[in-house]
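[1] One predicted model, sequence on top.
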Amino acid sequence: MSPIQFAIIDSTLREGEQFCKANFSSDDKVEIARELDAFGVEYIEVTSPCASPQSFRDCQHLAQLGLQSKLLTHIRCHLEDAKKALDTGVNGINLFFGTSSLLREFGHGKNIDQIVAMATEVITFIHQQSPLIELRFSTEDSFRSSFSDLLRVYLAIDRLGIITRFGIADTVGVATPNQVFNLVQTLRQCTDTDIEFHGHNDTGCAIANSYAALEAGATHIDTTVLGIGERNGITPLAGLISRLYTLDPEQLARKYRLHQLLPLHQLVAARVGISIPMDHYIIGEAAFTHKAGVHTQAILNNPKTYEAIDPGDFGLKRSFLINHKLTGKHAIAHRANELGLCVDQIQLQIIAQKIKALADQQQLTLDHIDEILQSSFGDQTNQNYAQLEPLAGR
């Protein structure tokens, strides 16, 4: 299948709440949920209603907002958790159970047979109470679990004929893209049920692993805005969007409201008290900023030469840095045109060399460059480049 045929489960209001600087108020959650909905994510996952009394009330309130995105809550595979989740009115319930030997020994203390028995009981109960609710069952710490244990659990649950989606979780971010591909592909060969991938970013592989999951047949990917979450977080929403954009930008633009990506990130960044990283995918300050002379020349001729993503599709603009020693005459000509100045190639060459020489001596700003251009080209009848002085002390 084409990797574009998938759904995003955004977990900013669940996994993102586990980010070290996150402390969302009830109003924050509503505002973020509305922005996620405006962007067009198919699912919004929220913190378990069992986490606290306010978490329960927030879950109920978010379920009543009438969003286009489906609301999911994430709970332990316990009957009491399931009962509380059903009382919130969410569209779906995401169940998980740790299957690695580490979690079985030092976490919940259950063996594989007990995991299957408990999961069967809870899944059957939820289905009896609410037959139309979406149900996901995920193995936690999937990539440090025995492959045979994973299959025993998945196949036993699959035989119930109840589950909407199976989850595979790289809980501590140790998986490689090849490992993710192989596990998802194997599970896909064993079941027709949808497959969800949840990838942590501890080793910097979350986006690559998510894409590998899609290539192997996964249907749902978990993300958060800015990639926030436990420790180093999970697959960042903008990073996944940038990866998929290069495959089919038109189809992605039909699927999501791409212009909403920046305001969504600005909102979440403000609510958790951090700045958007300057090199963040698509919406970072540096994402469409060009500096080297050869790059700017080519970009001005055809943006596709050095841009795989069109900033205009996201309501953004590219920019050119010219206040440095790597600048070139094409970038300077572009700025001169923006200032309404008429220049020729000889003039540009002289000014380019002057800017490079000045940049070797001092830090320049765009105002410095504009002043050089204005003084050089402002009076077209009186050009005197040799008299340009360094902008020392400014």
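    Happy to help now that I have it.
[2] from here on, contacts and neighbour counts on C-alpha atoms
    Fine.
[3] What's the separation between the spatially most central residue of the chain and residue 71?
    The chain has residue 237 as the residue nearest its centroid, 1.7 Å off, counting by C-alpha atoms, centre = their mean. The gap separating residue 237 from residue 71 is 17 Å, by C-alpha to C-alpha, to the nearest Å.
[4] this is the comparison structure:
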Amino acid sequence: MEKLFIFDTTLRDGEQVPGCQLNTIEKIEVAKALEALGVDVIEAGFPVSSPGDFNSVVEISKAVTWPTICALTRAVEKDIEVAAEALKYAKKKRIHTGIGTSDYHIKYKFNSTQDEILERAKACVKYAKRFVEDVEFYAEDAGRTDNAYLARVVQAVIDAGATVVNIPDTTGYCLPTEYGAKIKYLIDHVDMKNAILSTHCHQDLGMATANSIMGVLNGARQVEVTINGIGERAGNTSLEEVVMAIKSHKELKIETNINTQKIYPISKMVSSLMSMPIQPNKAIVGRNAFAHSSGIHQDGVLKDLSTYEIIDPKDVGIDDNAIVLTARSGRAALKNRLNILSIQVSDDELTEVYQRFLDLADKKKDITDEDLLTLAGKETNGMNRVKLDYLQVTSGVGVRCIANVGIDIAGEKFDAAASGNGPVDAAIKAVWEVICDNTVINDGETEIKEFLIQAINKGSDDVGKVHMQVEHRKQIYYGFAAHTDIVAASVKAFINAINKFIK
């Protein structure tokens, strides 16, 4: 098995997404999670760009033990000096320096020539080697650089001491075969000595993962990635996609150091800290990645997971797949859910219930367990139903957030008040106080795992839709609600989820 090094740039290239900047404490939290995940290199920042970035590289260097800590620079001596200073506490340190090599960059960005850029490339690597032994060179816009000239640059920087040479498809332009051929050309035409090539691909045309894999298949032994594929413009190569593609194809005889069971938890952490919701159909970590709603798929998965799942959800830290009941679900999925609810039906009864189920599913997106019990003719009065009677919240600058709620549980009226870190937190705490005090549900066995807000229309009277994922006794329940008041929508979504497991 050959080793593929995972270079994570979530905290540098990933953090360049507008509005997603992290403070130093948050960056340290992510860096520690990346260390636990098993990444080999953490690109901690661009120290010369700001005092905040400099300080983050310093503090991450102190906080992280075994991964290499990398700092980005331009081919400028001052950049390299500042990066070396920021890395002084790192146990293993790397300076990542480089310059644009495509005709677009040489002519329009630098107003220079190929020979001058070649000399600057060698000079920046030699200068970085004064401070650290591990120097990575990036040939910016290598995807659009002539292969023969690129090979000259790569050879020159390796001769100057570069240990890793990064071949970025900076604009996401390359086709997978084109990018793979570029890596192969370099492997065939450069004396690599002990250096390795690295991929750094962007998602502008949706081919970042494919390009990275093709780079690996043609000889690259480091991939530069981000959690959830976040990054400039359309994003970077997704760590989880590359790692799981490599793991799924054992015939490649390539392995990484990643503990894949920690992929989903760090995906959720980065999404939450950066306020960047993960699209539901995102490969590996999207909430629908292991959800099956088609009847044909559900029938196959219930018979054998391998029919429609090439990855075990537990391998990426997800408890299980989801059989979602919709108008496209088949009899097998319906019968499976009824069995989970301890309802046994004959084949004839199933046919009748299934027809009623389809009629309801055409009208209602979210089919609850109570709906199924009703369809099956079972008594549902024993299932407590929670309703919001009223909600009043006091909040503002310099004012403590306090929420008062009135809750109806199966016809009985209750009220509570709670304070919290913001109006939503206060309101949900008040609801939860009522639930814990007046039902068999205990505190500590339920946790909000996902909380997403989506604007449905624009203007001063926006309607916000809230999606909430609540874990109760290690099973996931979904809550949805829409309202012009986002606090009310949040509370209603929470109650919607509670109604799916409360007895």
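    Arrived safely, thanks for sending. Owing to the predicted nature of the structure, the values given are computational and were not obtained by experimental measurement.
[5] Next, the TM-score between them, please.
    Superposed pair, TM-score by TM-score structural alignment, normalised by the length of the first structure: 0.89. Supporting alignment: 373 aligned residues with a C-alpha RMSD of 2.3 Å.
[6] what are the ranges of the helices in the stretch 51-200 of the first structure?
    Using DSSP state H, counting those that start in this stretch, the helices found in the stretch 51-200 of the first structure span residues 53-63, 79-86, 101-106, 112-129, 147-158, 177-190.
[7] quick one, what contacts the aligned residue in the first structure for residue 34 of the second structure?
    With TM-score structural alignment as the criterion, residue 34 of the second structure lines up with residue 36 in the first structure. For residue 36 of the first structure, the contact set (C-alpha atoms under 8 Å, 6 or more residues apart in numbering) comprises 10, 44, 264.
[8] And residue 36 of the first structure, which helix or strand is it part of?
    Following DSSP states H and E, one finds residue 36 of the first structure within helix 26-39.
[9] What's the separation between the most far-flung residue of the second structure relative to its centre and residue 498 of the second structure?
    Here the centre of the second structure is the reference, and by C-alpha atoms, centre = their mean the most remote residue is residue 348, at 45.0 Å. Distance, residue 348 of the second structure to residue 498 of the second structure, using C-alpha to C-alpha: 33 Å.
[10] With residue 438 of the second structure instead?
    13 Å.
[11] what about the helices in the stretch 201-350 of the second structure?
    Secondary structure of the stretch 201-350 of the second structure, counting by DSSP H, counting those that start in this stretch: helices at 208-217, 239-248, 263-273, 295-303, 331-340, 347-361.
[12] which residues of the first structure does the first one align to?
    Counting by TM-score structural alignment, helix 208-217 of the second structure falls onto residues 206-215 of the first structure.
[13] is it true that residue 58 of the first structure touches residue 25?
    No: using C-alpha atoms under 8 Å as the test, residue 58 of the first structure is too far from residue 25 to be in contact (9.2 Å).
[14] neighbour count winner among these two?
    residue 58 (22 against 13; other C-alpha atoms under 10 Å).
[15] Pull the contacting residues for the aligned partner of the more buried one in the second structure.
    Structural correspondence for residue 58 of the first structure with respect to the second structure (TM-score structural alignment): residue 56. Neighbouring residues of residue 56 of the second structure by C-alpha under 8 Å, 6+ apart: 23-24, 27-28, 44-45.
[16] For ChimeraX, what selects the buried ones among the residues you listed?
    Selection of buried members from these for ChimeraX, criterion 16 or more other C-alpha atoms under 10 Å:
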select :24,27,28,44,45
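[17] okay, the contacts of residue 56 of the second structure in TSV with distance to residue 313 of the second structure next?
    Formatted as TSV, those follow (distance: C-alpha to C-alpha, whole Å):
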residue	distance to residue 313 of the second structure
23	32
24	32
27	27
28	28
44	30
45	32
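[18] which one of the contacts of residue 56 of the second structure is nearest residue 407 of the second structure?
    Checking the contacts of residue 56 of the second structure against residue 407 of the second structure by C-alpha to C-alpha gives residue 23 as the nearest, at 38.5 Å.
[19] What lines up with the closest one in the first structure?
    By TM-score structural alignment, residue 23 of the second structure lines up with residue 25.
[20] same check, this time on residue 279 of the second structure
    Superposed on the first structure with TM-score structural alignment, residue 279 of the second structure falls opposite residue 277.
[21] what's the neighbour count on its match?
    By the measure other C-alpha under 10 Å, the count of residues near residue 277 of the first structure is 13.
[22] so it touches residue 286, yeah?
    No: with contact defined as C-alpha under 8 Å, residue 277 of the first structure does not count as touching residue 286 (9.0 Å).
[23] And the match of helix 208-217 of the second structure against the second structure, how far off on average?
    Taking mean C-alpha distance after the TM-score superposition for the first structure, the mean distance separating stretch 206-215 of the first structure from the aligned residues in the second structure is 0.4 Å.
[24] Outside of that stretch itself, list whatever touches it.
    1-3, 6, 173, 175-178, 180-181, 184, 197-200, 220-221, 234-236, 239-240, 243.
[25] Stretch 115-133 of the first structure now?
    Contacts for stretch 115-133 of the first structure (C-alpha under 8 Å, 6+ apart): 77-79, 82-83, 86, 91-93, 97, 135, 153, 156-157, 160, 162-163.
[26] mind redoing it with 7 Å?
    If you take C-alpha atoms under 7 Å, 6 or more residues apart in numbering as the criterion, stretch 115-133 of the first structure is touched by 77-79, 82, 91-92, 153, 156-157.
[27] Please apply the same query to stretch 402-412 of the second structure.
    If you take C-alpha under 7 Å, 6+ apart as the criterion, stretch 402-412 of the second structure is touched by 384-395, 413-420, 423, 426-427, 430-431.
[28] Mind checking which of these are in strands?
    Of the contacts of stretch 402-412 of the second structure, the ones assigned to strands by DSSP state E are 386-395, 413-419.
[29] what does stretch 97-105 of the second structure correspond to over in the first structure?
    Going by TM-score structural alignment, stretch 97-105 of the second structure sits over residues 95-103 in the first structure.
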